[in-house]
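Peer 1: fold the following.
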Amino acid sequence: MSEQRTRPVVYAVWLIVAAVIGWFAAFQLTMDKFIQLANPDADLSCNVSVMIQCGKNLGSWQGEVFGFPNPIIGIAGWMAPLFMGVALLAGARFPRWFWLTFGAGITFAFGLVCWLIWQSLYAPNLGVLCPWCMLTWSVTIPTFFATMLHLTRNGSFTSNEKTQARANRLMAWVPLATVLAYAVVILLAQLRGLDLLGEVIGMVF
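Peer 2: Modelled structure (predicted):
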């Protein structure tokens, strides 16, 4: 399904929606980081419970994996999908190298999110889920799936028309793939919660 013949409206709209949601989550985390820096004992609005909070994440080394607060990456990074979505709706066309660069950025974001999910659940110094982080995860995962399929159907990954057509059909399955990915994360969180509960019971008895 050549991009020259078809304007990917649904994909473009999703990029815009995901960018707005992701940017909002990154902005909220950045504001909470400012509050935490000004007052380390502040009760952040995202601190819902012992297990659901962002304060612990923001104060950890994982929250500044590149030497600065992770939300800054989101504030800057989500501008790319927003630009792409608006440009595609306007009928813009991009060369293959541009699409591959965009795909590399989305892949990096997906990889970072997967790593942060693992760290949030299993790192000894964390073991909590951050509400704003989870909101970011929820839009990064389907954006990665949709982008990989779009780069296949628009010819960036392959010139094989059958493969492009197959990728175009698979776009309809992105929501299901996303739900399954969410289910895996929820399952991991539940299993981790049971492990922590078992450790607490073991210490008590």
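Peer 1: every contact and neighbour count from this point should use C-alpha atoms.
Peer 2: OK.
Peer 1: and the residue sitting nearest the centre point of the chain, which helix or strand is it part of?
Peer 2: Closest to where the C-alpha atoms of the chain average out (Cα atoms, centre = their mean) is residue 140, at 2.7 Å. Using DSSP states H and E, residue 140 sits within helix 131-153.
Peer 1: run this one through as well so I can compare:
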Amino acid sequence: MTNTEIAPSKSTGFALFSILLGAVGLFAAFELATEYIKTLKNSDYVPNCEVSVLVTCGPNMDSWQGSLFGFSNTILGLVALVAPIAVGVALLAGARFAAWFWWIYRAGLLLGVIFIFWLAYQSIFGLGTLCPWCMVVWTVMIPLFFGTAFRPEAKGYVPASPAVQRAFTSLNSWAWVLVLLAYILIAAVAQFQLNWFAEFGR
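Peer 2: Here you go, the predicted structure:
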């Protein structure tokens, strides 16, 4: 087996991880898209994610940030979150991806995680709201990225020298720490800016 091949028996956990997170994110994006369509059809409709003035998705959906590319961001979620599910299913079926595929896939995840950090910033500082379904997407995109970022070199899916492979193996073992730090960062910034603990404590 070459360095560009994947050993399916060693990819089961990662495959299930990708499928599960992709499915959760896709469900959240679908819910957000459904609620957005309902508000377009009926201006008096109250979205199911409208919990309070602070915890709501209405302002996010109606803002320019919610349609950054001229159409609802929910469409991006519905399209993009199919990818990790497809990758996971393919790995379970024994697929072996070439190195270029992992570079493209990781680039897509990188763009996705940058986008959700930007959306989190805009939501907290620009709109002053926390969108429940949006936060579900943020929650799955972060581990999808960090859980994949270092894995190809660490597992030999992408050809690398022994030194590089050791370095990526070490980084891959810290992926969960990076995920936790990202969660803490967003939660802390939201708390300092919006005091969301007090909101949920009511």
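Peer 1: can you give me the TM-score here?
Peer 2: For this chain pair, the superposition-based TM-score is 0.88 by TM-score structural alignment, normalised by the length of the second structure; 193 aligned residues with a Cα RMSD of 2.1 Å.
Peer 1: contacting residues for the residue nearest to the centre of the first structure?
Peer 2: Contact partners of residue 140 of the first structure, counting by Cα atoms under 8 Å, 6 or more residues apart in numbering, are 18, 22, 106, 109, 110, 113.
Peer 1: hmm, back to that, quick one: the helix holding residue 140 of the first structure to the second structure mean distance?
Peer 2: Helix 131-153 of the first structure, aligned to the second structure and superposed, deviates on average by 0.9 Å (mean Cα distance after the TM-score superposition for the first structure).
Peer 1: after that helix, which helix or strand is next?
Peer 2: Using DSSP H and E, the next helix or strand after helix 131-153 of the first structure towards the C-terminus is helix 161-170.
Peer 1: quick one: buried residues of the next helix or strand after that next one?
Peer 2: From helix 161-170 of the first structure onward toward the C-terminus, using DSSP H and E, the following helix or strand is helix 174-204. Neighbour-count burial for helix 174-204 of the first structure flags 174, 177, 178, 182, 185, 188, 189, 192, 193 (criterion: 16 or more other Cα atoms under 10 Å).
Peer 1: for the third one, which non-adjacent residue is closest in space?
Peer 2: Spelled out, that is residue 178 of the first structure. Using Cα to Cα, 6 or more residues apart in numbering and skipping the chain neighbours, the partner closest in space to residue 178 of the first structure is residue 142 (5.5 Å).
Peer 1: need the counterpart of residue 109 of the first structure in the second structure.
Peer 2: Counting by TM-score structural alignment, residue 109 of the first structure corresponds to residue 112 in the second structure.
Peer 1: next, count neighbours for its match.
Peer 2: Close neighbours of residue 112 of the second structure, defined as other Cα atoms under 10 Å, add up to 21.
Peer 1: pull the most distant pair out of the buried residues of helix 174-204 of the first structure.
Peer 2: The distance between the two most remote of those (Cα to Cα) is 28.4 Å, for 174 and 193.
Peer 1: what angle separates the host helix or strand of residue 110 of the second structure from helix 132-149?
Peer 2: In the assignment (DSSP H and E), residue 110 of the second structure maps to helix 99-121. If you take axes from the mean of the first three to the mean of the last three Cα atoms, to 10 degrees, helix 99-121 of the second structure sits at 150 degrees to helix 132-149.
Peer 1: so which strand or helix has the aligned residue in the first structure for residue 40 of the second structure?
Peer 2: Under the alignment (TM-score structural alignment), residue 40 of the second structure maps onto residue 37 of the first structure. Assigned by DSSP H and E, residue 37 of the first structure belongs to helix 9-38.
Peer 1: can you spell out which helices and strands pack onto that helix?
Peer 2: For helix 9-38 of the first structure, the packing partners by 3 or more Cα pairs under 8 Å, 6 or more residues apart in numbering; DSSP states H and E come out as helix 55-58, helix 70-77, helix 79-89, helix 131-153.
Peer 1: so which of those helices comes closest to residue 96 of the first structure?
Peer 2: Nearest to residue 96 of the first structure among those is helix 131-153; the distance by Cα to Cα comes to 9.0 Å.
Peer 1: distance from the chain centre to the closest one, please.
Peer 2: Relative to the centre of its chain, helix 131-153 of the first structure is centred 6 Å away, using Cα atoms, centre = their mean, to the nearest Å.
Peer 1: same check, this time on stretch 10-18 of the second structure
Peer 2: Put simply, stretch 10-18 of the second structure sits 17 Å off its chain's centre (Cα atoms, centre = their mean).
Peer 1: hmm, who's touching it?
Peer 2: With Cα under 8 Å, 6+ apart as the test, stretch 10-18 of the second structure has contacts from 84, 85, 87, 88, 89, 91, 92, 144.
Peer 1: residue 156 of the first structure touches residue 101, doesn't it?
Peer 2: No: contact criterion Cα atoms under 8 Å: residue 156 of the first structure and residue 101 do not qualify, at 10.4 Å.
Peer 1: neighbour count winner among those two?
Peer 2: Neighbour count, other Cα under 10 Å: between residue 156 of the first structure and residue 101, residue 156 has more, with 20 against 11.
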